[in-house]
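[1] Attaching a predicted model along with its sequence, questions to come.
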Amino acid sequence: MLELDSTLAQHIVDRAMAILPYNINVMDAQGMIIGSGDPLRLHTRHEGAQLVLANRRVVEIDEQAAACLRGVRPGVNLPLLHADELIGVLGITGDPEVVRPYAELVRMAAEMLVEQRQVQAERHWQRHQLDAWLRQLFDPAVSVAALAADAQRQGLALAWPRQVCLLELQEGGEPLAQQARLLGVLTGKSEHLAAPLGMREMLWCRPLSAGRDDARWLESADERGLGLARLLVSDPVQSLGQLRQACLALRDLQAFARARYPALRLVSLEEHRLATLLHAQRDSWLLQGWLAPLKQVLAQDSNGMLRETLEAWCKHDGQVQSCATALGIHRNTLRYRLERVAELSGVELTRLDRRLQLSLGLGLIEPD
């Protein structure tokens, strides 16, 4: 059963007394005054309200009856109901013959305010439950079966395919206000789900749309001043299990982007899949062995010249002339540098798989 609190009770009083020239009291289910236009009457027991609560009916009190009751003045006292449950009492002070025409109107308005507050509370609770469910997508300790059961309990109808995004918010500004604005934009349609993950992060789970232009969407977000720093986008997913995996993959993509492309604002898993996978395993013994030849080169590259040469060589697919032009050096100079890389690493640079090894490795080892 809904319980009246002092905040709601005083709100009812203030709204009513802004219109009527009579004092209004609101009593709780024990007959205590918890809202009143007369501060001296707050937190006192109202015996007239107790009569209402005991008999579940309107009680009118004139001057003679008021003299016999404690904490009571002349007026009309009515039961306050919510969903047919008696939750408190509304009192309007004055001669019953005078205030009676207003009493029922005030009660109707009060019950509407109670209903409005209850609807708001239920929406807040549903929002809280949805936020918690979306955050659990990033927690491997919560099983997919538990996620499915919780989604069913909340009545979440997840149509597939979907796509999950991470949104990073710009530093500066008030993060709660930024999040509130973004929630309004992202959840304009019921099939779009969004939730804050932290003060500067948000999750957006959206239906897949083949024609969506995320670059243009970012531009539009900038025009509206939404304060977005970066948008990271997953592959399409076809089930709740894949949605969980996509969320975890986005965390890896985010770590990769922050390390290698800190200024890149739109990052998709499709474009950086292999590099993200390797970056997530960058500290493993197996991958460290794979990186060993490149590390041998970089250890002897005090001025960064060999790294710059390798990056250009891989970018231009081993094409000597285009690589030399990009570096602004002679072809022979390029050959000399590549021979030095081959000597230090023991890697045959003419082989595509070896160039790929070095190219991917460069993305895993931070420049000094």
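    Perfect, thanks for sending it.
[2] C-alpha from now on. contacts and neighbour counts both.
    Fine.
[3] Distance of Gly225 relative to Leu203?
    19 Å (CA to CA, to the nearest Å).
[4] and the longest helix for the chain?
    helix 96-136 (DSSP state H).
[5] Let me know the angle separating the following helix or strand past that helix from helix 96-136.
    Using DSSP states H and E, the helix or strand that directly follows helix 96-136 along the chain is helix 144-154. Angle, helix 144-154 to helix 96-136, by axes from the mean of the first three to the mean of the last three CA atoms, to 10 degrees: 160 degrees.
[6] Quick check: what element follows helix 144-154 along the chain?
    Following helix 144-154 in sequence, per DSSP H and E, is strand 162-169.
[7] After that next one, which helix or strand is next? Please name it.
    Next helix or strand after strand 162-169 toward the C-terminus (DSSP H and E): helix 175-186.
[8] Report all helices and strands that that next one contacts.
    strand 193-198 (3 or more CA pairs under 8 Å, 6 or more residues apart in numbering; DSSP states H and E).
[9] Check it against this one:
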Amino acid sequence: MLRACAQELAENTSEIAGYSVLLTDEKGLVIGSSDPSRLGSLHSPSLEVIRTRRPEITTQEEAKNLPEGVRPGITLPISLAGRVVGSIAIAGPPEEVSRYGRLVQKQAELLLRENALVRSAMMREQALQELILEIAAFDPRKADESLPVMRGRELGYDLRSPRAVLVAELLRPEDVPLNRRLEAQALGRKFFSHPQDIVTRLGDEKLVVLAFLGLAAKEKDPLEEVRKTARLLALSLEREGLPVWIGIGEIATSAALLGEAYRTALEAARLSAGKDTAERVSFIGELRMESLLSTIPKDRASAFCETVLKDLLACPDSRDLVRTFLAWCDRPFEPARVARSLSIHRNTLSYRLQKIGRLTGLDLRDARGILMLRSALELQKLGAFRREA
């Protein structure tokens, strides 16, 4: 770890102190130096400093008897987590450079600690991403859940507890720099802050949350708080210029079900992105029909839409007609309430429904006709979303 920052530290310290500076590894070999010619050579005073853990001053007379290149100055040990990992030496009149010795030593050790923390955080983040990838591909019919459970335990998480899986997909990831994506992850951890909540990035465009449910798993609506928190997260990300679609998958009551929960959350995020709605958070349970329709081959879906929707969509007032039909689907056989929701007269509603029936050849008084038209409209939305994706 010292080797990774030794050269930068030597150059920066030398520039500040005005003296030559070098750093060695635990074997006394120079790994960073303001004088590049010293790199790879042995700095003999460092051997004793590393052995005794004590600073050592080299006088002008002593330097004459040491290997070529060793100059008068001071050498100090560098420690990390109680272990000496190398040394730092400042060349110059001993009475002058000794004043800088302790400061330079502490600066080197502080930088090492910071690098160790950053490296540890990066390794943990990588381990979390690998865990999510493993969960995403997990199939309980082919593998034992004990492996992801063990990996989760190593990271401090109990994957056997009930969890809700959320996937947030950025709308335009190619327009979002890496540092902004890290902001999305930080916001995710701010909102899902329980010690057992897992929040990490996956790829360039996804934020994955394994939300710990705890006692909420036994409630009538186990996802109530998760939904609220997800909506707050979506709103906060939107304000930061990071719009997302968030999908919530099936509840995973055990580690074996986490893979399916992740896949259904991802599906919910992608299906909701194809819907004409301001709602940024969708639960897969509310998208059963869209999920089923998305499995229909594209060519068959296109042919079906062409048959049912051709004349309707060609009509100049098709937008109003479609809006009217969807409102009718929301409150079937309640004409008064539907008309009020659309701010139209009941006679206008009746006229529009009759016109839709003529254009599509479907009887909207019959459940089969309503289902066919609703399915065709949903397939059309899915088809448009697929082309955009």
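    Yep, that arrived. As the structure is a computational prediction, the values presented were derived from the model and not from experiment.
[10] quick revisit: neighbour-wise, which of Gly225 and Leu203 of structure 1 wins?
    Remark: of Gly225 of structure 1 and Leu203, Leu203 carries more neighbours, 23 against 11, as counted by other CA atoms under 10 Å.
[11] what's near enough to touch the counterpart of that one in structure 2?
    Matched by TM-score structural alignment, Leu203 of structure 1 corresponds to Val208 in structure 2. The contact partners of Val208 of structure 2, by CA atoms under 8 Å, 6 or more residues apart in numbering, come to Ile132, Val165, Leu166, Val167, Ala168, Ile198, Val199, Thr200, Arg201, Leu202.
[12] Next, report how far the longest helix of structure 1 is displaced from the centre of its chain.
    On the basis of CA atoms, centre = their mean, to the nearest Å, helix 96-136 of structure 1 sits 25 Å off its chain's mean C-alpha point.
[13] could you check the distance from Pro45 of structure 2 over to Val97 of structure 2?
    Distance, Pro45 of structure 2 to Val97 of structure 2, by CA to CA: 15 Å.
[14] One more: Glu224 of structure 2?
    Glu224 of structure 2 is 65 Å from Val97 of structure 2, by CA to CA.
[15] more neighbours, the two?
    Using other CA under 10 Å as the criterion, Glu224 of structure 2 and Val97 rank with Val97 on top: 21 against 11.
[16] Quick one: residues contacting the more buried one.
    With CA under 8 Å, 6+ apart, Val97 of structure 2 has these contacts: Tyr19, Gly73, Ile74, Ile90, Ala91.
[17] name the element the match of Leu203 of structure 1 belongs to?
    Per DSSP H and E, Val208 of structure 2 falls inside strand 206-212.
[18] What of Gly289 of structure 1?
    helix 285-299.
[19] Can you pull out the residues in contact with that helix?
    Contact with helix 285-299 of structure 1 is made by 278, 281-282, 304, 306-307, 341, 344-347, 357-358, 361-362, as judged by CA under 8 Å, 6+ apart.
[20] Select only the buried ones of those in PyMOL?
    Selection of the buried residues among the contacts of helix 285-299 of structure 1 in PyMOL, burial being defined by 16 or more other CA atoms under 10 Å:
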select buried, resi 278+282+306+307+341+344+345+347+357+358+361+362
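[21] Specify which member of the contacts of helix 285-299 of structure 1 is nearest to Ala263 of structure 1.
    Closest to Ala263 of structure 1 out of the contacts of helix 285-299 of structure 1 is Leu362 (17.9 Å), distances taken as CA to CA.
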